[in-house]
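In: Structure here, sequence nowhere to be found:
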């Protein structure tokens, strides 16, 4: 039922135990201020800030031990290769642009914080194009491996989805906790992070988690009714067969009779959910959401959250004919996947990936600028009469 399953089946074969993500500098100069394509829309063009990157020890003794942070820097960017290394698998590199350990641009800070929740079976660097782009517009972006990410989880994904429904929102809150440490007077990013302006974004399962962190609530009664029509779906069997385990993970006393208690973090103000293709909230659970939200959906997904979201301010972009994995880094940025015969993971049968990513960057950046900076120009770019891109549909109650 979920496109998540496709992603897991194609990527989980790569998984063993992961070594830390490394970042290696290459010779180069600041990239020209362009988008991925020369016809990128306004906010799809790289922003005015050079982008720095730090990989920091969080103090957590689990899969979140290493946290990645992108931020505005005074140093010059260079080409970077995010080197992903696994004990029993060939190397995978993701090509990006950042200044490793660059000196933060404190003079123009502090900057709003964006928490990023990656897709299942991925690694955060798979979405470097997006995370760097947000930082180039004056945001601090923080992320780490999640429990269900590539090289982290040793078990069977199809029998552990129930865990991830609970751990993903919890892990987003843990990232904000660590951001508070970084932003302290003696922290590594003192004067850089504004914890009064916080957003969250995620792809696929990370998009679903983003909705949960901003108020959407699980409705597993509705989910069970859907599963009755799909008895062979492994996600249904796993989630509905492990309700007691979910209760324990969530710190509850018993299985709720209706919607589950909120996992929202009150520190988070807004959300951008990209391809959040899961029906676990249902209409009643989605109606509990009350924060401004932008949903970017792939039309080929059988389901995505939007119509029933209770947010008074909500917007939706649908990439027509796009498959679920349209959000992934393109094969040119992640060539190892194509070399391993997994071209369909880093390409879309209809969309040029660079065009899709320029649009994702444009809408997400404009939304975060409008909501976290109060940027009137960015808000104007989200008005219906300003959105006239071929290949998409757009609707909004906010602009």
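Out: Right, received. Where do you want to start? Source: prediction; values computed, not measured.
In: okay, CA-based contacts and neighbour counts for the rest of this
Out: Will do.
In: any chance you could map the strands in the stretch 1-150 of the chain?
Out: Per DSSP state E, counting those that start in this stretch, the stretch 1-150 of the chain carries strands over the ranges 22-25, 50-57, 66-73, 78-86, 89-100, 111-117, 140-144.
In: Tell me the buried residues in the second one?
Out: So that's strand 50-57. Under the neighbour-count criterion of 16 or more other CA atoms under 10 Å, strand 50-57 has 50-55 buried.
In: The fifth one too?
Out: Buried residues in strand 89-100, defined by neighbour count with 16+ other CA under 10 Å: 92-100.
In: ok, so of those, who is nearest residue 59?
Out: Nearest to residue 59 among those: residue 100, at 20.6 Å, using CA to CA.
In: ok, back up a step: for residue 365, find the nearest of the strands of the stretch 1-150 of the chain.
Out: strand 111-117 (11.0 Å).
In: dropping in the other structure now:
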């Protein structure tokens, strides 16, 4: 892997600004009305949802372009939150603007209300920090951010600087920014937790003792470290990734850190959700630290994952986790693309772009509905300690319904309609 400079945040911002009219004109709705077969917890919650875009700055961070000196690391955040009941009158419909890996602009219509009033400060809500993959963007899981906010969470989703579609020409320089991703992903997650708890706008809305991290792909790689799964990079591992030999030797100890560079994990983290987490095949997380990790964890995978790997990747990470409250949800015949929103229409014009979203054996909207249902059940159970929500976490591995003697089907998983959950496995503990 060559070390290449990426476009600056300023250039990316100018690019997005120059395409703002295109974005607005092409805004599209990805989701249909929720069908009757939607899993129970995938229906929107009681709260109206507001959304704001913030920028936070982590001062004095290592320059991961040259690995010499420090600079201030600026991060853009999309923040979804429970809003007051009059938000529809005082806000404007949310539109999420970004670019594909090819650089093509797109604009998606959401169900939140831009800059809507916050819910009354008489209540506080758990904080969820959400983290995209390499490459990606902060709204890539907007459907999940909006959904969790409607059920009483504040969700802060990160644009990881050096690792977004807007900054990297993926076709020409697919490895650009990867060293920054390896070093900064977990540190960004921890910093956003701290920044949100001190933010003047949201501080009173957040319960400071209830936080969870959701990561997709490299976001999951970082999240495992953030909650205590230490990195253990070897020079040979980095060399296999394409780092030149001298750099691999010097970077290995730099990348090998625990808990986002802290001496111990932040106790405010109460749970972990990792979609298609990367790193298991490369053995970059120390097995001993994973075995000592007791935080409730939900891992989600496709059993044909061709990026993170399944049997020697995600499934191995799951087996290494020491938590008694650990779960693995598996989409059978799915690959790596099990967390992003469905593909915008423009993505179908390029193999490079559609390959970031499309699952040939699955309907993308079905995946998003199941993700909403099971993620909410897990977080409500293990962050909010809601025993009723725990009942939605399946006890049996397969949601296979068999015909009984009376001709009726055996019951589906809790919250699922008859015949709707086929093709999904749910593993808990060491079963």
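Out: The structure has been received and is ready for your questions. Every value quoted in this text rests on a predicted model; they were computed, and no experiment measured them.
In: Now the TM-score, please.
Out: Here the superposed chains carry a TM-score of 0.79, computed using TM-score structural alignment, normalised by the length of the first structure; 363 aligned residues with a CA RMSD of 3.7 Å.
In: quick revisit: among the strands of the stretch 1-150 of the first structure, which is nearest residue 150 of the first structure?
Out: strand 78-86 (9.5 Å).
In: Which elements pack onto that closest one?
Out: Packing partners of strand 78-86 of the first structure (3 or more CA pairs under 8 Å, 6 or more residues apart in numbering; DSSP states H and E): strand 22-25, strand 89-100.
In: can those strands go into JSON lines with extra columns for distance to residue 206 of the first structure?
Out: Listed next are those as JSON lines, based on distance: least, CA to CA, whole Å:
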{"stretch": "strand 22-25", "distance to residue 206 of the first structure": "22"}
{"stretch": "strand 89-100", "distance to residue 206 of the first structure": "20"}
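In: In three-state terms, how would the residue nearest the centre of the first structure be classified?
Out: In the first structure, the residue lying closest to the centroid (CA atoms, centre = their mean) is residue 202, at 1.9 Å. The three-state assignment at residue 202 of the first structure reads strand, by DSSP: H, G, I helix; E, B strand; the rest coil.
In: Translate it into the numbering of the second structure.
Out: Using TM-score structural alignment to pair residues, one finds that residue 202 of the first structure aligns to residue 215 in the second structure.
In: Please verify my assumption that that match contacts residue 132.
Out: Yes. Here residue 215 of the second structure lies in contact with residue 132, judged by CA atoms under 8 Å, at a distance of 6.2 Å.
In: quick one: contacts of stretch 295-310 of the first structure?
Out: By CA atoms under 8 Å, 6 or more residues apart in numbering, the residues outside stretch 295-310 of the first structure that reach it are 1-3, 216, 272-279, 283-284, 286-290, 314-324, 326, 360.
In: Next step: these restricted to helices.
Out: Among those, the ones falling in helices (DSSP state H) are 3, 283-284, 286, 360.
In: Could you dump those residues into JSON lines with distance to residue 86 of the first structure and neighbour count added?
Out: Converted to JSON lines, these look like this (distance: CA to CA, whole Å; neighbours: other CA atoms under 10 Å):
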{"residue": "3", "distance to residue 86 of the first structure": "25", "neighbour count": "20"}
{"residue": "283", "distance to residue 86 of the first structure": "41", "neighbour count": "20"}
{"residue": "284", "distance to residue 86 of the first structure": "42", "neighbour count": "18"}
{"residue": "286", "distance to residue 86 of the first structure": "38", "neighbour count": "26"}
{"residue": "360", "distance to residue 86 of the first structure": "30", "neighbour count": "22"}
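In: Quick check: the two most widely separated of those residues?
Out: 284 and 360 (27.9 Å).
In: Could you find the counterpart of residue 300 of the second structure in the first structure?
Out: Aligned counterpart of residue 300 of the second structure in the first structure: residue 296 (TM-score structural alignment).
In: Now do the SS call for that match.
Out: The three-state label given to residue 296 of the first structure by three-state DSSP is strand.
In: State the number of residues packed around it.
Out: By the measure other CA atoms under 10 Å, the count of residues near residue 296 of the first structure is 27.
In: got it, and residue 18 of the second structure?
Out: Residues contacting residue 18 of the second structure under the criterion other CA under 10 Å number 11.
In: How much space separates it from residue 376 of the second structure?
Out: Separation of residue 18 of the second structure from residue 376 of the second structure (CA to CA, to the nearest Å) stands at 37 Å.
In: quick one: contacts for the aligned partner of residue 139 of the second structure in the first structure?
Out: Using TM-score structural alignment, the equivalent of residue 139 of the second structure in the first structure is residue 125. Applying CA under 8 Å, 6+ apart, we find residue 125 of the first structure in contact with 82, 94.
In: dump the residue contacts of the closest residue to residue 21 of the first structure other than its chain neighbours.
Out: Nearest-residue entry for residue 21 of the first structure: residue 84, 5.4 Å, with adjacent residues in sequence omitted and distances by CA to CA, 6 or more residues apart in numbering. Counting by CA under 8 Å, 6+ apart, residue 84 of the first structure touches 19-22, 91-94.
In: Then residue 22 of the second structure?
Out: Contacts for residue 22 of the second structure were tallied using CA under 8 Å, 6+ apart; they are 105-106.
In: so how far is residue 166 of the second structure from it?
Out: 15 Å.
In: With residue 190 of the second structure instead?
Out: 23 Å.
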